[in-house]
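Trainee: can't give you the sequence, but here's the structure:
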């Protein structure tokens, strides 16, 4: 005689409590982490003109040369405006900022500048120079705001044999 064994068929309950606990912890952590992973971008314009485009004769083409020996502010048409040698082994960003503020007062509509970078310049110096070219801290109504200098920065390579033209002011 054969016995028929019935299998017990039971539908187990689906327990989603651990999953919900995980979501309760994970979602806020991911949302908070999004704030810290924002990427800052610096928009760069590379030198050069469109085909058939000619620059106006009166245009001031500002160039800042960044080399290991210092900084030079030039007008590509008229020559050196100011030479800023190293100060105590560091680039003279304060002198550059003051020079650019004086130029901006004379030519308030100008927004572009070319930054020529020497071959042995480290990344942090390049970024600090670009920040200096773009804006300066200004105090207005007892609060510090960023004053605009030349926000449209174009990058170019400086010749490897470039040296500072001297000290002081030029043309």
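Mentor: Nice, thanks for sending it over. The model shown is predicted, which means the values in this text are computed figures rather than measured ones.
Trainee: rest of the way, CA atoms for contacts and neighbours
Mentor: OK.
Trainee: next, count neighbours for residue 148.
Mentor: Residue 148: 17 surrounding residues under other C-alpha atoms under 10 Å.
Trainee: now do the end-to-end distance for stretch 47-63.
Mentor: With C-alpha to C-alpha, to the nearest Å applied, stretch 47-63 spans 11 Å between its terminal residues.
Trainee: what does that stretch rub up against?
Mentor: Residues from elsewhere that reach stretch 47-63 (C-alpha atoms under 8 Å, 6 or more residues apart in numbering): 73-77, 112-116, 154-156.
Trainee: and it, which residues are buried?
Mentor: Neighbour counts using 16 or more other C-alpha atoms under 10 Å place 60, 62, 63 of stretch 47-63 among the buried residues.
Trainee: this is the other structure I want to compare:
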């Protein structure tokens, strides 16, 4: 009797099919998941800023009286100027880089004096790194204000136009 039960158990074991592990659907799922996550990671870090290019010389109109703010980024300094009157402030660069904190503080004072002003022109010399462009744009657009325990961004000059900085003349320095 014992032999028979062993034989029956063997037959039952042989009749059972081995469990299948379906890898193809799992690979498909992971492929779609990884693709989706990669695309989401790239697009979540991309921010679009609306920029206005300077008007053509043929379309030049007489500017209204008041401040025409320009921020010139040169290899040795950042300069804030009024197109009508000339340079207002210069922030020389140091070994650590450009003085963007000084630029931001000065632009806050300009905004306090001209609260209705919302536009500025950012003029860069050739070969200024893109990272510097973005940092200067951030300082020109907004500044942080502490309200209680958290920081809030306040608007400075959000309408930014970008152009090429005029070449320095022989007698002037940066």
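Mentor: Alright, I've got the coordinates. This one's a predicted model, so the numbers in the text were calculated from it and none came from an experiment.
Trainee: please state their TM-score.
Mentor: Once the chains are laid over each other, their TM-score by TM-score structural alignment, normalised by the length of the first structure reads 0.75; 150 aligned residues with a C-alpha RMSD of 2.5 Å.
Trainee: before we move on, the earlier item: drop anything exposed from the contacts of stretch 47-63 of the first structure.
Mentor: In terms of neighbour count (16+ other C-alpha under 10 Å), the buried residues within the contacts of stretch 47-63 of the first structure are 73, 74, 75, 112, 113, 114, 115, 116, 154, 155, 156.
Trainee: now do the contacts for the counterpart of residue 130 of the first structure in the second structure.
Mentor: Correspondence of residue 130 of the first structure to the second structure, assessed by TM-score structural alignment: residue 137. Under the criterion of C-alpha under 8 Å, 6+ apart, the contact list for residue 137 of the second structure reads 122, 160.
Trainee: just say helix, strand or coil for residue 137 of the second structure.
Mentor: Classification of residue 137 of the second structure using DSSP: H, G, I helix; E, B strand; the rest coil returns helix.
Trainee: what separates it from residue 122 of the second structure, distance-wise?
Mentor: Counting by C-alpha to C-alpha, the separation of residue 137 of the second structure from residue 122 of the second structure is 8 Å.
Trainee: now list whatever residues contact both of these two.
Mentor: Common neighbours of residue 137 of the second structure and residue 122 (C-alpha under 8 Å, 6+ apart) are residue 160.
Trainee: and the residue nearest to residue 87 of the second structure when sequence neighbours are not counted, what is it in contact with?
Mentor: Sequence neighbours aside, residue 81 is the residue nearest to residue 87 of the second structure in space, at 4.0 Å (criterion: C-alpha to C-alpha, 6 or more residues apart in numbering). For residue 81 of the second structure, the contacting residues are 69, 70, 71, 72, 87, 88, 89, taking C-alpha under 8 Å, 6+ apart as the criterion.
Trainee: can you put the residues you listed in a markdown table and add distance to residue 57 of the second structure and secondary structure?
Mentor: Conversion of those to a markdown table gives the following (distance: C-alpha to C-alpha, whole Å; DSSP: H, G, I helix; E, B strand; the rest coil):
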| residue | distance to residue 57 of the second structure | secondary structure |
| --- | --- | --- |
| 69 | 18 | strand |
| 70 | 17 | strand |
| 71 | 20 | strand |
| 72 | 19 | strand |
| 87 | 22 | strand |
| 88 | 24 | strand |
| 89 | 26 | strand |
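Trainee: got a ChimeraX select line for the buried ones in those residues?
Mentor: Filtering those down to the buried ones (16+ other C-alpha under 10 Å) takes a single ChimeraX command:
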select :69,70,71,72
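Trainee: output the contacts of residue 81 of the second structure as JSON lines; include the columns distance to residue 63 of the second structure.
Mentor: As requested, the contacts of residue 81 of the second structure are exported to JSON lines (distance: C-alpha to C-alpha, whole Å):
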{"residue": "69", "distance to residue 63 of the second structure": "12"}
{"residue": "70", "distance to residue 63 of the second structure": "14"}
{"residue": "71", "distance to residue 63 of the second structure": "17"}
{"residue": "72", "distance to residue 63 of the second structure": "19"}
{"residue": "87", "distance to residue 63 of the second structure": "18"}
{"residue": "88", "distance to residue 63 of the second structure": "18"}
{"residue": "89", "distance to residue 63 of the second structure": "22"}
